[in-house]
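Student: Next input, structure requested:
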Amino acid sequence: MSAPTTEPRPEETMSRSFDDLVAEADAASVDGWDFSWLDGRASEERPSWRFSELLGRRLASVPSSLDLETGGGEVLDTAPVLPPLAAATESWPPNLARAAARLHPRGVVVVRTEEGAVLPFADDSFALVSSRHPVAVDWTDVARVIAPGGSYLAQHVGPASVFELVEAFLGPQPEAVRRARHPDDEADGARAAGLDIVCLRTERLRIEFHDVGAIVWFLRKVIWMVPGFTSAQYLDRLQELHRSLQEDGPFVAHSTRTLIEARKPAR
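Tutor: Got it, this is the predicted structure:
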């Protein structure tokens, strides 16, 4: 999503009917990991560390890299320079095709993986392993493929991210669910796998949804927020949100993002 703006919502969006907004959002493609469909309809603050730029600088300084859960390759492709040996993994077929089309011309090997499966790479293969918003991290396997002295550099989704929206549909969530992906727990997992924590930072960032179509499209794309979401299933709740958006302004939520760098000790 784009950076926050203080400009008023487009008048044409505010005046459109509920049925029109929902139908448009239901028909729009959610392939890849591009959120530009939300431009002008939702906004999100960005973490201060500027992950894409940080990753680009690191990639220019290492001989080999692996980008995990690369999506459509959008973030990796922003790097001005890629290492001589660069690989990426993805498990969702539509994203895999997009990543291959985007990254193959830049010399990146794109490998299909299965969620929960061991990474199909030899031990000590990569000087840098990266990821932006991985679903889950198998720290033991990640540590295995990092070369001695190499690093894992990633931006993770933090605990209770966008839970204002989640709980608007699912109701209050248990504390154990809210704590999932806590940075302290992730750091403990990395240390248990033999990695040293170099950096651990978390920020809470404001999100605004300006129309109900933006909410529908977001929940269709980020499928783990409200599992099994369809507009038909939650029609009454969406109508309530539409009225609130029209009368009270944007729906405000907060994402959490964690920057984590962990290093494998040199032998």
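Student: going forward, measure contacts between C-alpha atoms and count neighbours the same way
Tutor: Noted.
Student: Val110 contacts Ala99, correct?
Tutor: Yes. Counting by Cα atoms under 8 Å, Ala99 is a contact partner of Val110 at 7.1 Å.
Student: Which one of the two is surrounded by more residues?
Tutor: More crowded of Val110 and Ala99, by other Cα atoms under 10 Å: Ala99, with 27 against 23.
Student: List the contacts of that one.
Tutor: Neighbour list for Ala99: 70-74, 110 [criterion: Cα atoms under 8 Å, 6 or more residues apart in numbering].
Student: and for comparison, fold this next one:
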Amino acid sequence: MGHPRSHRSFEDLVAEGAAVPTDGWDFSWFEGRATEARPSWGYAVSLAQKLAGATAALDLQTGGGEVLDFALGHAPKAPALTVATEGWAPNVAKAAALLRPRGVAVVASPEPDPLPFADGAFDLVSSRHPVQAHWTEIARVLEPGGSYFAQHVGPHSVVELVEYFLGPQPDDVRNGRDPKRERADAEAAGLEVVDLRAEELRIEFHDIAAVVHFLRKVIWMVPGFTVEAYEPQLRSLHRRIQDEGPFVAHSTRHLIEARKPR
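Tutor: This next block holds a predicted model:
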């Protein structure tokens, strides 16, 4: 049977999905209307342990600062210095408000500009779901013996939803962000990859509001997405969810740790 919310009208659900604010990297609004399995390694908890052993830490593309805030809150001890960067103005303000009480400086640093930090300034650089990892800059700001610890979005992530709206995608799009290629790029920048793990995870969208909000929030999935531009596809997908139940897709994630040789 369909989800109880699936009996609401298309217009009502789409209006709700279109009205939810998209700033920050908090996905709690999806509770009960979309689900995504989590990677087995528990990135935020693992990051807390890494932070406890660091003296100067940098979190790249921190979003609204939610993951770093959680990790610092669960770290047995915090680094003496923690800095975060973010390129999107609404998130810069949100991250600064959230992280300032923890003594974290948030720096507005658009991608892919060079990082505004000295060579070897940090012994830990972290990132969760960067749009792209700029390996030469990461290697430059790490001190010898320092580590990059991150969770990246992998290849063909949520490709079922992307191709529902955009049709079949070319191989370079489907297979971008391949962990093997990222290993090669990290090594080319002079880093040694000490851990690399990948998993595929099930996602379910229980109503069309969740699809609309997801595509407004994760803007690179369907570039230029608006409800008006994709109304026929949205209407058809709404009927499909009503008739068949949740729309199922799969995300891919990889955990990567790379060390700068001493």
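Student: what's the farthest-apart pair in the contacts of Ala99 of the first structure?
Tutor: Glu74 and Val110 (12.9 Å; Cα to Cα).
Student: how close does Glu247 of the first structure get to Ala154 of the first structure?
Tutor: 39 Å (Cα to Cα, to the nearest Å).
Student: again but with Lys264 of the first structure, I slipped
Tutor: 14 Å.
Student: Would you map the helices across the stretch 151-262 of the second structure?
Tutor: Using DSSP state H, counting those that start in this stretch, the helices of the stretch 151-262 of the second structure run over 159-166, 171-174, 179-188, 208-217, 231-244.
Student: quick one: stretch 126-141 of the second structure aligns where in the first structure?
Tutor: Mapped onto the first structure using TM-score structural alignment, stretch 126-141 of the second structure spans residues 130-145.
Student: Just give me the neighbour total for Gly194 of the first structure.
Tutor: By the criterion of other Cα under 10 Å, Gly194 of the first structure has 16 neighbours.
Student: who's in contact with the counterpart of it in the second structure?
Tutor: Under the alignment by TM-score structural alignment, Gly194 of the first structure pairs with Gly190 in the second structure. Residues counted as contacts of Gly190 of the second structure (Cα under 8 Å, 6+ apart) are 139, 260-261.
Student: list the buried ones in stretch 179-190 of the second structure?
Tutor: Within stretch 179-190 of the second structure, the residues scored as buried using 16 or more other Cα atoms under 10 Å are 179, 182-183, 185-187, 189-190.
Student: is it possible to export the residues you listed to JSON lines including distance to His156 of the second structure?
Tutor: As requested, these are exported to JSON lines (distance: Cα to Cα, whole Å):
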{"residue": "Pro179", "distance to His156 of the second structure": "12"}
{"residue": "Glu182", "distance to His156 of the second structure": "15"}
{"residue": "Arg183", "distance to His156 of the second structure": "17"}
{"residue": "Asp185", "distance to His156 of the second structure": "19"}
{"residue": "Ala186", "distance to His156 of the second structure": "21"}
{"residue": "Glu187", "distance to His156 of the second structure": "23"}
{"residue": "Ala189", "distance to His156 of the second structure": "25"}
{"residue": "Gly190", "distance to His156 of the second structure": "27"}
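Student: now, which of these sits nearest Ser236 of the second structure?
Tutor: Here the nearest of these to Ser236 of the second structure, counting by Cα to Cα, is Pro179; it sits at 34.5 Å.
Student: surely the closest one meets Leu255?
Tutor: No. Pro179 of the second structure lies out of contact with Leu255 (Cα under 8 Å); the separation is 9.0 Å.
Student: Could you name every residue contacting both of those two?
Tutor: Jointly contacting Pro179 of the second structure and Leu255 under the rule Cα under 8 Å, 6+ apart are 196, 198.
Student: neighbour count winner among Glu247 and Ala154 of the first structure?
Tutor: Ala154 (23 against 10).
Student: Counterpart of that one over in the second structure?
Tutor: Using TM-score structural alignment, Ala154 of the first structure lines up with Ala150 in the second structure.
Student: got the angle between the helix or strand encompassing that match and helix 179-188?
Tutor: Counting by DSSP states H and E, the element that carries Ala150 of the second structure is strand 142-153. For strand 142-153 of the second structure against helix 179-188, the angle by axes from the mean of the first three to the mean of the last three Cα atoms, to 10 degrees is 170 degrees.
Student: circling back to that earlier point, from the buried residues of stretch 179-190 of the second structure, which is closest to Val222 of the second structure?
Tutor: Closest to Val222 of the second structure, out of all of these and judged by Cα to Cα, is Pro179, at 22.2 Å.
Student: Contact partners for that closest one?
Tutor: The contact partners of Pro179 of the second structure, by Cα under 8 Å, 6+ apart, come to 154-155, 196, 198, 254.
Student: burial measure for the nearest residue to Pro120 of the first structure once chain neighbours are set aside, as a count.
Tutor: In space, and not counting its chain neighbours, Pro120 of the first structure is closest to Thr113: 7.8 Å by Cα to Cα, 6 or more residues apart in numbering. Neighbour count of Thr113 of the first structure, defined by other Cα under 10 Å: 19.
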